[in-house]
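J.: give me a 3D structure for the following:
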Amino acid sequence: MLCSLCKDLPPLRELSDFEYPTIPALRRSASAGCEFCSLVSAAISDILPPESRALGLSTDVRTPVKISLCHKDASTFIKVWQWSTSNCGYLEVCSDPSSTDTIKDSTQTPNPYPSKRPLPDSHQSDSTFEFIQATIQNCQATHSGCPRNDDVVLPTFIVDVQTAQEPFLVQNDGTQRGSYIALSYCWGPASVQELTWLTKARLPSYLKCISLASLPQTLQDAVSVTHRLGIQYLWIDSMCIPQDDEEIRQQQLRVMADIYTQSFATIQASIPHSASDGFLALSRNPYGVPVRLPFERDLVSGHTSFAIVRFVPVRKGDEASADQRAWIFQETVLPVRVVRYCATLVVVSCRHEICTEDGCEYDNFNRFSLSPRAYYHIRPDLRPDSIPPEFPRIPSTNHQKQALESWYRNLQMFYSPRVTSVSDDRLVALSAYAREAHSVIGGNYLAGNWSVDLRKGLRWQPWGALLQRAVTYRAPSWSWAAYDGNVCHLYSKTDDDGQDGWMPTIVDAWTKTDTSPYGACRAGKIVMKTRVFRFSITGDLLNNKTYAGQSTALESDVVQLQGNKESAICYAYSDTTAGIPKDKVLCGAFISHKWGLVLAKSDGSDTADHSEGREDEFIRVGHFRTIRGGIQNYQQKKIVLI
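T.: Below is the predicted model:
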């Protein structure tokens, strides 16, 4: 049902700054049963401040609500806003499959308002599986850079979901071949899955039968999708890696890159925060019934085309598990194909393209999205000519430099902001990705850094909020992996590194790990020769104000060699919320002409083995930038970072 005002709406293509009454009037109309007023009301409520949403009010109840048609992200939307709010809400405009009348464009110009396909209400619909199968088949048939992976050596343990009524575990001796699906999901609380984990005690029974009903819902859904896609085997980490056998567990972690890169496809459950939630049965339209409205009217023939309008919230917290979980980073990059179950649709991506179920055009090489195509960013040596390089300014033959640039960018944008429930996983969850990158970058891998580019590797700093130091030791202070939070690496163009004598000389660098060189780090040291100076801090130390439990943006301390505040020669920035210590001997070590590390003398408690600190051993506590004429009183000396 539509109210009188909505019935008088112009065709959507002519929609421009159409005014609705105030928000209270809009909500009254929605309560009376107007379906479009309900969608507009939901869109404007979605962008109100939290206190206004809680009270059911607007920041200005007297201001009208406006709507206009717009083009955004290669799709068509109705923009909803109010002058008193700074953000806009959006209603998606989809094509109407029941509309037989189409308007011909006599000018033959591109349609500025492309429409998405309307979607079924469920992830379990036949059309959804037809879309997945058709997209994968097209990938196999036409993409030279996407291996078929339909006849590979199976992992050591794999779940057979096709042969019998109930799934069962298969133990491969290295000779069995086939194709398999891998599952990428958020475990959630350990209690959800620990009763079904693969253990030494459960192995004999799992080789005979696994009760499907006993599995968490996400695992049941993965079995259903794999079976429906006609793939015989499914790999699930918790059920294919013995959880109480550390030796086998570590061996499986070392081949994790192979498990994902050789999978036929990876199912990614991006919606649930726990394995118990499932992803197939969730409603796709929990925000109101879609509405059919006129889209365009031909004045000559009188024909009218129609569109389907639905509300999509700005806040998509229901997909935060995939965006925030550290392990899902490499589980997205390494596979050939990923079938991602999002809140409102399914997205199938491969190393060539991204295809959305609603038919929305997608920038297949958009730098600001993560998908399997990022595999060729760290393996440019394997990239086919049909896929353009990520960094065209770098010679196509310089694979090492391309991989390094991608490593630093992906750390900043896609990995370092993510969280881990186990401290050691900061490096372990990146290990398979690092192993692939190592084959191109070369040298030694040093706790998230590379020996062949260590000067650049040291030039990281917090991005946004200050970092948190891990409670237990997991990496040297000079490695970004020792901290929780978002980091960025400075590019060489930021400062003048070409001046003679300002680049440090790396004398020695090493790290110690338990097993794999890409795993958890237990100790590490860098010995370098560079320009070093002592300093003191004037004024107050870093003031770490808090707001709503979050650290504020970065603030700086003024650092000087001697004298009063007017003689300050650089700004020092703390890396962490702990600030720059006032009770330790401080010095600055140049990494480039205008940028360097703020170091504090170690007291022996900064290493995993708690060895007694020596005079030349320092820990990183921040970074500095020079100001005015730069620093003249320095010494060229050897210094040890731990």
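
J.: from here on, just use CA atoms for contacts and neighbour counts.
T.: OK.

J.: could you double-check that Phe533 lies in contact with Tyr634?
T.: Yes: at 4.6 Å, Phe533 counts as touching Tyr634 under the criterion of Cα atoms under 8 Å.

J.: these two - which one has more neighbours?
T.: Phe533 (19 against 14; other Cα atoms under 10 Å).

J.: so Asp47 sits in a helix?
T.: That one is not Asp; residue 47 is Ile. No: with DSSP: H, G, I helix; E, B strand; the rest coil as the criterion, Ile47 is located in coil rather than a helix.

J.: got the contact list for it?
T.: By Cα atoms under 8 Å, 6 or more residues apart in numbering, the contact list for Ile47 reads 85, 87-89, 314.

J.: mind doing that once more with 7 Å?
T.: Going by Cα atoms under 7 Å, 6 or more residues apart in numbering, Ile47 touches 87-89.

J.: Ile23 versus that one, what's the distance?
T.: From Ile47 across to Ile23, the span is 13 Å (Cα to Cα, to the nearest Å).

J.: now His438
T.: 57 Å.

J.: hang on, the earlier thing: which of the contacts of Ile47 count as buried?
T.: 88-89 (16 or more other Cα atoms under 10 Å).

J.: make CSV from the contacts of Ile47 and add distance to Thr538 to it.
T.: Below are the contacts of Ile47 laid out as CSV (distance: Cα to Cα, whole Å):
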residue, distance to Thr538
Asn87, 41
Cys88, 45
Gly89, 47
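
J.: what's the closest of the contacts of Ile47 to Ser211?
T.: Gly89 (45.4 Å; Cα to Cα).

J.: helix, strand, or coil at the spatially most central residue of the chain?
T.: For the chain, the residue nearest the mean C-alpha position is Phe414 (4.0 Å; Cα atoms, centre = their mean). Using three-state DSSP, the structure places Phe414 in helix.

J.: before we go on, could you also do this sequence so I can check it against the first one:
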Amino acid sequence: MADPTLCEVCRALLRGSRKLVSFDWKFEHHASSESFRHAYKLGCEICIRLHAAFMEEHSRLRALELPIDCKTSGELETDDETLLWGRTTYYPFSSSPSGCPSIHFWNHSNACTTEMTMVIGMVGTLRPPETLVCQNTGQDQAMTFIQTQYAACLREHAKCRSSSASSDFLPTRLLQVSCAEPPSVRLCERAQISSRIHYATLSHCWGQTLPTSLTKTTEEELRNGVTQDTLPLTFREAIRVAMALGISYLWIDSLCIFQDDLKDWESEAKLMRDVYRNATFCIAATAAKNSTRGLFRNRNCRSLNPVEVGVTRHIDARNGQTFAPGRYWFMAHPVTPDIAIDSAPLNQRAWVAQERYLSRRTIHFTHNLLFWECCEKFASETHPDKHFSCNCESKSGNPRPLRRLVIDTMFHQRDQTEDTCHSGKDRLTDLRTVDDIYISWNRYRAFYTRCQLTKPSDTLIALQGISSEVGELLSDELVFGLWIGRLIGQLLWYCETPNHGRKYISPSRRTPSWSWANWTCAISSGRELDSYTSDHIHDSVQITKLPKGTKSSENMLHSITMRCRLMPFKSRFSMEHDSFKVPLTFGKIVSWSQRRPHIRLDDTSQTHFEQNIECQLLILRHGEFTEGRLFEGLLVVLCDERTRSYERIGFCYIQDRPPTRLASDVLDHHNTLEDQEIQLI
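T.: Have a look, this model is predicted:
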């Protein structure tokens, strides 16, 4: 194979000839924008890929409207698109998302500094793309990738076939698409459709403008049929994908739910689990901010396709930060699911998190690549046979780890039931699996609460589909966002976002103070069960009366009755540092240690620059670890002395940090207090 064209600067990089330009071990690549531009015009295969990747990153940053430290003028050129030129530096070798060695490059133009990672690896060790991508994600080659994955899934994946709830289910309404001239779309009621048809769903961002929608005004027109060219681009391209896979019925939320009828919306919201679970696949407009952006994207193939480079010599063989002789793949800007999918505009929406979880098969139309995701496989155009890892212990929080764990558990239970000739649903009894599911749920909740909701009142509604499936598997019930079966641990949540980002959304008191659903911010869990074994953790309270579910307003019960011990807590809260200042007083225990414990207030929006806080510490559970003891609890305040009712105002986690033993001292004092019965409301 002939070696590709390389500029002298890149040849020097491969030889190990480098010039240090800063004390953080950045080395010079192109010393000027003229040098970089010359290499591009020369056709240097590495610099061409670098430039394409810088372009991509710069475009992404502007699209996300992130602050960029730019000067008012810059050395930019325009040729159909903005070109970034600048001197470049690099740092050898860091670690890439794929685990391969990589070089981290910076582009320092007069406009801004952009950075990217180029993955490298010796031929035979780094797996390059199996398929080189085409120019546009809507071309025949891209469609063939989808068709191949879909056919293989239908033919080979037992878990995908078994994950549907009912083969007879149909949504209330569907769109029937026709390719006859002119191509049209017609709204159909369930009664007009054969129960044996397959349908697809579309997951998309509405954006700032309401897409074409079903209302009492447009109902008759949609029932009679409209031409496809009257629909937004995303809808038209979704129809094309569905028909390429032999599907003639499509479900789109804005066209299948009345947007001016609250009762219809409430009724349909309860069916979301069945709508997405029974669809044959979901088309995800992952990269589109609204319905006018479409699914298909032009892309720079050179930024995605690798180049093979040979190295025959280098300056210092003993230096580990140079290239030994051999052949290497250079791949700029590797596209991974966490960047292409999880960080994309679509997956910042809370409703979409549920849609992705419930769908048996999802086709992700990202900015650069198509991804196929189903119950048994996660692949891309460049690696159609690769199964991107799905670590159920991953802390990324996206819906896939929880979904994979639930599907695997359900499938395993089904096999066991068939083997033992049992009928009906067996209750999950494997304690480790149960713990894993609760832990995965907590991580998913952290991801979910970072997503956007147009209506904060939908916080729990947009979880109904997932919570119903998880609840059935665990034989548990989600009440105000907390699992009753693990209620003590579920109470131990806290707001991640600093004071100015929190917003209380339950002025009507429909949601109790102990529910995280009151807050529009990211919610984290206390110390998770996998941090220490159940033998070393103990409940500090006894719940005597549980809250009731929300199926009917008459039966709602917001309070939790428990026997516990309350300890006075007093300190001064600093708004500037979002933390408490010393001394911290726990009953008779006074701490002056600068190693302050993890204590968070739920609501600091009304807090002045500094404010005295006096409340009660309610320790919910305690445990032991190698260096001492620890406990987790809530900060509560008395709101009704007659009924002994308390409201939650914060979270507290303390562990011994030798030589200080604050947790042990507080727990010893806690043991001397008297039991009492209170209501947490």
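
J.: give me the more crowded residue out of His438 and Ile23 of the first structure.
T.: The neighbour count for His438 of the first structure versus Ile23, taken as other Cα under 10 Å, is higher for Ile23 (24 against 20).

J.: what about the helices in the stretch 301-450 of the second structure?
T.: 301-304, 337, 350-358, 399-419, 431-448 (DSSP state H, counting those that start in this stretch).

J.: which stretch among the ones you listed comes nearest Leu83 of the second structure?
T.: That would be, of these and by Cα to Cα, helix 301-304, which comes in at 14.3 Å.

J.: after the longest helix anywhere in the first structure, next one along is what?
T.: With DSSP state H setting the assignment, residue counts place helix 126-142 as the longest helix in the first structure. Counting by DSSP states H and E, the next helix or strand C-terminal to helix 126-142 of the first structure is strand 152-153.

J.: residues in contact with Cys179 of the second structure?
T.: So Cys179 of the second structure contacts nothing (Cα under 7 Å, 6+ apart).

J.: Val170 of the first structure matches what in the second structure?
T.: Residue correspondence, TM-score structural alignment: Val170 of the first structure in this structure matches Cys188 in the second structure.

J.: which ones among the contacts of Ile47 of the first structure map onto strands?
T.: Per DSSP state E, strands hold the following members of the contacts of Ile47 of the first structure: Gly89.

J.: just the contacts of Ile47 of the first structure now: which is nearest Asp496 of the first structure?
T.: Distances from Asp496 of the first structure to the contacts of Ile47 of the first structure, taken by Cα to Cα, are shortest for Asn87, at 39.8 Å.

J.: who's in contact with the alignment partner in the first structure of Ser35 of the second structure?
T.: Under the alignment (TM-score structural alignment), Ser35 of the second structure pairs with Ser29 of the first structure. Contacts for Ser29 of the first structure (Cα under 7 Å, 6+ apart) come out as Cys37.

J.: how much space between Ser29 of the first structure and Thr156 of the first structure?
T.: 61 Å.

J.: the match of Ser35 of the second structure in helix, strand or coil?
T.: helix.

J.: what do you get for Asp260 of the second structure?
T.: coil.

J.: give me the number of residues near the counterpart of it in the first structure?
T.: With TM-score structural alignment defining the correspondence, Asp260 of the second structure maps onto Asp244 in the first structure. Neighbours of Asp244 of the first structure under the rule other Cα under 10 Å: 13.

J.: just to revisit the earlier point, hmm, who's touching the helix or strand that contains the match of Val170 of the first structure?
T.: Assigning secondary structure by DSSP H and E places Cys188 of the second structure in strand 184-189. Taking Cα under 7 Å, 6+ apart as the criterion, the residues outside strand 184-189 of the second structure that touch it are 172-178, 222-228.

J.: what packs against the next helix or strand along the chain from it?
T.: Heading C-terminal from strand 184-189 of the second structure, the first helix or strand you meet, by DSSP H and E, is strand 200-203. Judged by 3 or more Cα pairs under 7 Å, 6 or more residues apart in numbering; DSSP states H and E, strand 200-203 of the second structure is in contact with strand 249-251, strand 281-284.

J.: looking at those strands, which is closest to Lys377 of the second structure?
T.: strand 281-284 (13.5 Å).

J.: now the equivalent of Leu170 of the second structure over in the first structure. Nearest residue, chain neighbours left out?
T.: Per TM-score structural alignment, the equivalent position to Leu170 of the second structure in the first structure is Leu154. Using Cα to Cα, 6 or more residues apart in numbering and skipping residues adjacent in sequence, the residue nearest Leu154 of the first structure is Arg177, 5.3 Å away.

J.: burial check on that neighbour, number of neighbours?
T.: Counted with other Cα under 10 Å, Arg177 of the first structure comes out at 13.

J.: isn't it up against Pro155?
T.: No: between Arg177 of the first structure and Pro155 there is no contact under Cα atoms under 7 Å: 9.1 Å.

J.: from Leu69 of the first structure, how far out is Ile47 of the first structure?
T.: Applying Cα to Cα to Ile47 of the first structure and Leu69 of the first structure gives a distance of 18 Å.
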